[in-house]
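>>> Compute the structure for the input listed below.
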Amino acid sequence: MPTTAYSDETRTPQRGRPRDATRDDALRQAALDVMAEVGYRALTMDAVAARARAGKATIYRRWESKLDLVVDTCTQLASRSVPVPDTGSLAEDLREFLSSFAAFLAGPVGRAAQALVGELPHEPELAKAFRETFLTSQRNVLRGLLDRASGRGELRPDAPLAMTVELAGAALTHRLMLTGEPLDVPFVDRLVDQVLVPLVRS
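You can find the predicted model right below:
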């Protein structure tokens, strides 16, 4: 019997292994592009489908809602786009990580991030998911760099590790969201050499 547009497959989304990782990436990119233009609240699966030139059922086979789509997109971006350096030096680890993260935020993702962050106070589910995926993954990388440096004897015993992680993220976010000044290499160098390393150095 022919399948109609209102089939069970369309109405009941199914989770599972993606059929085509390349297609998934195209759909995630479409979601980012649309969100950068209209924000999270106005983001619709129809708009994502149109941008990606895909059927809406194709999206629903992968993600049950726009919340799932956005959270998964943030998670994938966080895991793929920023390296986890291990150079043997805290200063160089921080420089490499923050330079890569700054370049990541300064690109097309930055516009989507600004649109997304602006919605967090009004969207509790989104805020919770965003913190538990994208933000936590970045904090974990930074904390890992500091823990390894501590093991090498680079940090003083009372170094404020949690505060250092907060400051590193806050400095990038301040430029991205508020001042509009460039997230460039000289800024990262100053942040590392004048703020973060002196804060924890033994």
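>>> Every contact and neighbour count from this point should use C-alpha atoms.
Fine.
>>> Tell me how far residue 146 lies from residue 166.
Distance check for residue 146 against residue 166: by CA to CA, to the nearest Å, it reads 13 Å.
>>> Compare those two (neighbour count), which wins?
Here residue 146 and residue 166 are set side by side on neighbour count (other CA atoms under 10 Å), and the busier one is residue 146, at 26 against 12.
>>> Surely that one touches residue 90?
Yes - A contact is recorded between residue 146 and residue 90 when judged using CA atoms under 8 Å, the distance being 7.0 Å.
>>> Next, the structure of the following sequence, for comparison with the previous one:
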Amino acid sequence: MASVFSSPQASGGPRSLAKILDAARGVLSEHGYPALTIEAVAAAAGVGKSTIYRWWPNKEALVADALAEVFRADDIPDLGDTHAELRYAVDMTIDNYANEDIAASLPALAAGLLPHPELMSRFREAFLFRKRENIAVALRRAVRRGDLPDDLDTDLVQDIWAGTILYRRLMTGSPLDADLAEHLVRLVTDKPARRAGG
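As a prediction, the model looks like this:
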């Protein structure tokens, strides 16, 4: 169970925590992030507002914990096949941003956390750093195999992947499908075309 943002000193057992997080995701799915309130989550979970505030300091921290449970940050298995490993990484990223609650909430959630540096740091740790490092491991493995160039910028690759996927999800509505996943992998793995006469 994710408890990245909840207070470890709060009273109440894991079942109470799980009930509140489930309720938060339910309210989020039904009403969206802007309309989510601590009052609505408390009512859905059958607890008092004070119970929620014992665990989380604000709405942003509660929603971040609720989403952290469903945000995938898997280790990328060593399959001995660079294309398959990078496809795994892209598919995982698509799965995260195809999740309506995550895609719709993350931008507003990040903005809401900006005035809270400690929570923002924990947000980045939960949603970005572990996933990015796991994907970077797979990219560096491909470099060692000789499948990708030595000077590959693993951060830029991930920015391009996530940026494309999130832009499609939030702005254009273009499909997040297998064709997109293949194109994103090939952006990294395909060798550049040689110039005529080169």
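>>> Superposing both, give me the TM-score.
Remark: TM-score between the superposed chains equals 0.74 [TM-score structural alignment, normalised by the length of the second structure]; 181 aligned residues with a CA RMSD of 3.0 Å.
>>> and residue 95 of the first structure, what pairs with it in the second structure?
When the two structures are superposed using TM-score structural alignment, residue 95 of the first structure falls opposite residue 87 in the second structure.
>>> Next, count neighbours for its match.
Neighbours around residue 87 of the second structure, by other CA under 10 Å: 19.
>>> cool, and residue 173 of the second structure?
One way to gauge burial is a neighbour count; for residue 173 of the second structure, by other CA under 10 Å, it gives 11.
>>> That one and residue 186 of the second structure, how far apart?
22 Å.
>>> What residues sit buried inside stretch 137-151 of the first structure?
Of the residues in stretch 137-151 of the first structure, those with enough neighbours to count as buried (16 or more other CA atoms under 10 Å) are 138, 139, 141, 142, 143, 145, 146, 147, 148, 149, 150.
>>> Which members of those occur in helices, if any?
Secondary-structure check on those using DSSP state H: residues within helices are 138, 139, 141, 142, 143, 145, 146, 147, 148, 149, 150.
>>> Grab the nearest non-local neighbour of the fifth one.
Looking back up the chat, that one is residue 143 of the first structure. Taking CA to CA, 6 or more residues apart in numbering as the measure, residue 143 of the first structure lies nearest to residue 165, with 6.6 Å between them; neighbours along the chain are not counted.
>>> still on that earlier bit, closest to residue 175 of the first structure among the ones in helices among the buried residues of stretch 137-151 of the first structure?
Of all those, residue 175 of the first structure sits closest to residue 138, with 17.2 Å by CA to CA.
>>> That closest one reaches residue 78, doesn't it?
Yes - because the distance of 7.2 Å satisfies CA under 8 Å, residue 138 of the first structure is recorded as touching residue 78.
>>> what about residue 64 of the first structure, is that helix, strand or coil?
Three-state secondary structure (criterion: DSSP: H, G, I helix; E, B strand; the rest coil) places residue 64 of the first structure in coil.
>>> Any figure for the gap between it and residue 56 of the first structure?
Relative to residue 56 of the first structure, residue 64 of the first structure is positioned 11 Å away (CA to CA).
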